[in-house]
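S.K.: I'll drop the sequence and a predicted model, then ask my questions.
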Amino acid sequence: MTTSSGSQARSSRELGTADAVTVGAAAMIGAGVFAVFAPAADEAGAWMWVALLIAAVVAYCNATSSARLAARHPESGGTYVYGRERLGELWGYIAGWAFIVGKTASCAAMALTFAAYAAPEWSRPLALAAVVGLTAVNYVGVRTSAGLARVLLVTVLAVLGAVAAVGLGGSEADPGHLAINTHWPGFFGLLGAAGMLFFAFAGYARIATLGGEVRDPATTIPRAIAISLIGVLTVYLLVGTAAVTVLGHGRLADSQAPLADTVVAAGWPQLTPLVSVGAALASLGALMALILGVSRIVAAMADDGHLPRALAAVHERFGGPHRAELAVGAVVCLIVLVADVRGAIGFSAFGVLVYYTVTNASALRLGPRENRPPLLVPVVGLAGCVVLAFSLPLQSVVVGVLAIGAGVGVWALRRMVLDRH
């Protein structure tokens, strides 16, 4: 078992269930909900609700496995650490590389979502400006606080509540659009949509990192995971129902800014600026946190020698891994230039699903005295991640496999060089 003598080990246990639920919900309810319903409707059509439930079940299994592993390995790095300790160096590396690949694409998706709502006619230049600006903010050491995250959560929930209210309560709502006895999208369509919707639940594992900060973590963390996931699923069901009943699956699938289009079609165009502000805040907040998180994993892998060691350098004045931050920002800018929101979401979902595949495989290696979750949880999580990953749109799967394969090839080449010396 890995122990920690750092801040996490010394932190006081002050957070209760309500606090942990707030942290989890704030991490999940972000920009994804403003963008993901359109590609999901395109893939699954009227069966989008079934896809949403599948995504929620897989997210619950992943979060539970993450929580049990975090309790045994209370150090930064997530599944990069769990895979290395439980499965071997290669699997830890694959998890870290998949995280970098998936979350870097998430950064691009967040930037493009922000631009689609703020100024769609200037989407790529505005998305690039957002990435450059927030990379600069992270570079000089500015950090978002827990208080800011809560303010952001309340603001975004208010916007989503307004969308749901005008969509479901207006005369344009047609409950007939909710029927699922129409065209069957096929298993690839259904599961591909579930993989897309999985993107909107990203962030739930944040609860798993609170082991040293909550009271009675063995009880509080599993309870907080369940409550937050159920709460977020309820929000997504309400907002998605509003969008579908007003726009129908066809118009929703074609939308670039689905929630803005929902309020316009519902007869409330005056709410469009509110929705745009909500999407912008959610997107920029998520983008800032993602750039921060990815750069730290890049620095950790560089410090271990899996990436160029120069990327592990820490700025003498600002205290952050400045070269890793600049490298991540540059790669995100390249993705923004060549991808659209849907492509970025699909690619991101593939990488993150590979990451959680390793998480669940690591959880299977927990012993009976290590608070191992019920066997069904990591088994369903592992199988669900694999199935959803390879049910995503073909382009996302191909690019994802090539990206993960390239990472494994670099690892193998490095091992060969080290073995020869």
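M.R.: Here it is on my side, so go on.
S.K.: use CA for all of it now, contacts and neighbours both
M.R.: Noted.
S.K.: quick one: T104 and A205, what's the gap?
M.R.: Distance of T104 to A205, computed by Cα to Cα, to the nearest Å: 17 Å.
S.K.: who has more neighbours, the two?
M.R.: T104 (28 against 23; other Cα atoms under 10 Å).
S.K.: for D42, list the residues it contacts.
M.R.: D42 makes contact with H249, G250, L252, A253, D254, according to Cα atoms under 8 Å, 6 or more residues apart in numbering.
S.K.: any idea how far it lies from G367?
M.R.: Per Cα to Cα, D42 is found 43 Å from G367.
S.K.: what does H183 give?
M.R.: 46 Å.
S.K.: likewise for V328?
M.R.: Using Cα to Cα, V328 is found at 37 Å from G367.
S.K.: the two: which is more packed in?
M.R.: Neighbours of V328 and G367, each counted by other Cα under 10 Å, are more numerous for V328; the result is 23 against 10.
S.K.: grab the nearest non-local neighbour of that one.
M.R.: Spatial nearest neighbour of V328, excluding adjacent residues (Cα to Cα, 6 or more residues apart in numbering): S295 at 6.2 Å.
S.K.: that neighbour sits in which helix or strand?
M.R.: According to DSSP states H and E, S295 maps onto helix 272-303.
S.K.: second structure for comparison follows:
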Amino acid sequence: MIGAGVFVAFAPAAQAAGSWLLLGLAVAALVAYANATASAQLAAQYPTSGGTYVYGREQLGPWWGFVAGWGFVIGKTASCAAMALAFGAYVAPPGWERAVAVLAVLVLAATSYRGVTRTARLTRIIVAVVLLALTVAVVTSLAGTTPAWSNLALGDEAPGTYGVLQAAGLLFFAFAGYARIATLGEEVRDPGRTIPRAIRLALGVAVAVYAVVAVTLLVVLGSDGLAQQADPVAAAVEQGTYAWASPVVRVGGAAAALGALLALMTGIGRTTLAMAREADLPRWLAAVHPRYRVPHRAELVLAGLVCALVLTVDLRGAIGFSSFGVLVYYLVANLAAARQGTSFRRSPRVLQVVGALGCATLTLTLPLGSVVAGAVVLVVGALLRGVGRRAARP
């Protein structure tokens, strides 16, 4: 969660909510917490790999599992495009952002194709670099300018409920990482205890970091200035007298984007492989490379789709589309958790109700283009599944 999202998600959220951005962040955190309790509760009952794709199948039926898995695949594919565009925004000269983003996708696709994935040790290094960059950004931004604390006051021109909820939906993009913890049920000790604690702790730390960064960006750039930046964290540093620290922040943003991109491409490839084996996606995507032991067809298709998105959508569109898919994924998680029996219940059922309603509401209040595109892709995926399963019948 503490990755590239924190470097880019606040700008489109400010476009939607203006000075009410912090309220949108609070709503996103509330929905994320409800979702986290559902994921933790389900992970305790099903300590296996697969996350909500498994939970939906077990609690609600195969079609619900497919919806969750397909939502994950399309949402995270858009996340890959957003991460690549974030990398381009932080390192490329003006006009070269998309070309650099495509190059990053191709290089990491080749890396993943050869079986190189992001390890736990590398993850710790990336998080340390990101936290260092964010610390430098916050300190130099506040010390190098005269912070306008009045920017934290709610503006007279309220964006309305729709604007706040749209900001929350866009900021949800940055919260989505805790689902990955729930997919590691077969790889940790005592998963029934470890995974729920890890999800709640990770979410709490992320919310605290996001709040500090959001406040800093608002008092330095203002909501209008923030809304116009593709690289808001670096822009806040460059506003003041400590602009020399900007390269440190840009390195942190670039590292976060590349680390997230590699992890996402690896995870999507494996989820696609699992779905193809169940005939939820075309079975030819289930092929595994004889030497590198990776789902090479799935990864090649993914790389092509991500490059197409990078060349055709902007960062706000990629974030909105990603949030749509991820919110659908968590909607299924909440519905599945609500069906669990009392012996597995670790939180009040009302939290799953709040989570499900929150996911549905934030999904519908995302930018219209993201909602329409997401709905179309969901329907196309369902049609492909239906055709594929009919073809697979003897």
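M.R.: Looks like it came in fine. These figures come from a predicted structure and were not determined experimentally.
S.K.: where does the TM-score land?
M.R.: For this chain pair, the superposition-based TM-score is 0.96 by TM-score structural alignment, normalised by the length of the second structure; 393 aligned residues with a Cα RMSD of 1.7 Å.
S.K.: buried subset of the contacts of D42 of the first structure, written for PyMOL?
M.R.: Under the burial definition 16 or more other Cα atoms under 10 Å, those of the contacts of D42 of the first structure that qualify are selected in PyMOL by:
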select buried, resi 249+252+253
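S.K.: would you check the span in the second structure matched by the helix holding S295 of the first structure?
M.R.: Matched against the second structure by TM-score structural alignment, helix 272-303 of the first structure falls on residues 246-277.
S.K.: how close does the matching stretch sit to the first structure?
M.R.: For stretch 246-277 of the second structure, the mean distance to aligned residues of the first structure following superposition is 0.6 Å (mean Cα distance after the TM-score superposition for the first structure).
S.K.: helices along the stretch 201-350 of the first structure, start to end?
M.R.: Taking DSSP state H, counting those that start in this stretch, the helices of the stretch 201-350 of the first structure run over residues 217-254, 258-265, 272-303, 322-338, 341-363.
S.K.: would you confirm that C385 of the first structure contacts V58?
M.R.: Yes - using Cα atoms under 8 Å, C385 of the first structure makes contact with V58 at a distance of 7.0 Å.
S.K.: more neighbours, those two?
M.R.: Set side by side, C385 of the first structure and V58 show more neighbours around C385, with 29 against 25, by other Cα under 10 Å.
S.K.: next up, the contacts around that one.
M.R.: Contacts of C385 of the first structure by Cα under 8 Å, 6+ apart are V58, L353, V354, Y356, T357.
S.K.: most widely separated two among those?
M.R.: The distance between the two most remote of the contacts of C385 of the first structure (Cα to Cα) is 12.6 Å, for V58 and V354.
S.K.: about what we covered before: most neighbours among the contacts of C385 of the first structure, please name it.
M.R.: Highest count within the contacts of C385 of the first structure by other Cα under 10 Å belongs to L353, 30 neighbours.
S.K.: check contacts around the alignment partner in the first structure of V313 of the second structure.
M.R.: Under the alignment defined by TM-score structural alignment, V313 of the second structure corresponds to A339 in the first structure. Residues near A339 of the first structure by Cα under 8 Å, 6+ apart: none.
S.K.: how close does A339 of the first structure get to P74 of the first structure?
M.R.: 36 Å.
S.K.: and if you look at F187 of the first structure?
M.R.: 38 Å.
S.K.: more neighbours: those two, which one.
M.R.: Neighbours per residue (other Cα under 10 Å) separate F187 of the first structure from P74, with P74 holding more: 24 against 11.
S.K.: ok, the counterpart of that one in the second structure - contacts?
M.R.: When the second structure is aligned by TM-score structural alignment, P74 of the first structure is paired with P47. By Cα under 8 Å, 6+ apart, the residues touching P47 of the second structure are L184, G185, E186, P191, G192.
S.K.: report the secondary structure state of P47 of the second structure.
M.R.: Taken by DSSP: H, G, I helix; E, B strand; the rest coil, the conformation at P47 of the second structure corresponds to coil.
S.K.: returning to what we had before: surely the residue nearest to V328 of the first structure and G320 touch.
M.R.: No - using Cα under 8 Å, S295 of the first structure is not in contact with G320; the gap is 9.2 Å.
S.K.: and the helices of the stretch 201-350 of the first structure, which is most packed in?
M.R.: helix 341-363 (a mean of 27; mean count of other Cα atoms under 10 Å).
S.K.: how close does the residue nearest to E186 of the second structure when sequence neighbours are not counted get to A286 of the second structure?
M.R.: Nearest residue to E186 of the second structure, sequence neighbours excluded (Cα to Cα, 6+ apart): T48, at 5.0 Å. Computed as Cα to Cα, the T48 of the second structure to A286 of the second structure distance reads 20 Å.
S.K.: neighbour-wise, which of those two wins?
M.R.: Neighbour tally, T48 of the second structure and A286, criterion other Cα under 10 Å: the higher count belongs to A286, 23 against 17.
S.K.: show me what the more buried one lines up with in the first structure.
M.R.: So A286 of the second structure corresponds to A312, using TM-score structural alignment.
S.K.: how about the contacts made by its match?
M.R.: Neighbouring residues of A312 of the first structure by Cα under 8 Å, 6+ apart: V298, A299, A300, M301, A302, D303, P321, R323, A324.
S.K.: can you tell me how far the second one is from L247 of the first structure?
M.R.: From A299 of the first structure over to L247 of the first structure the distance is 44 Å, taken as Cα to Cα.
S.K.: try the third one
M.R.: When Cα to Cα is applied, the distance between A300 of the first structure and L247 of the first structure equals 45 Å.
S.K.: what do you get for the first one?
M.R.: Spatial separation of V298 of the first structure from L247 of the first structure under the definition Cα to Cα is 41 Å.
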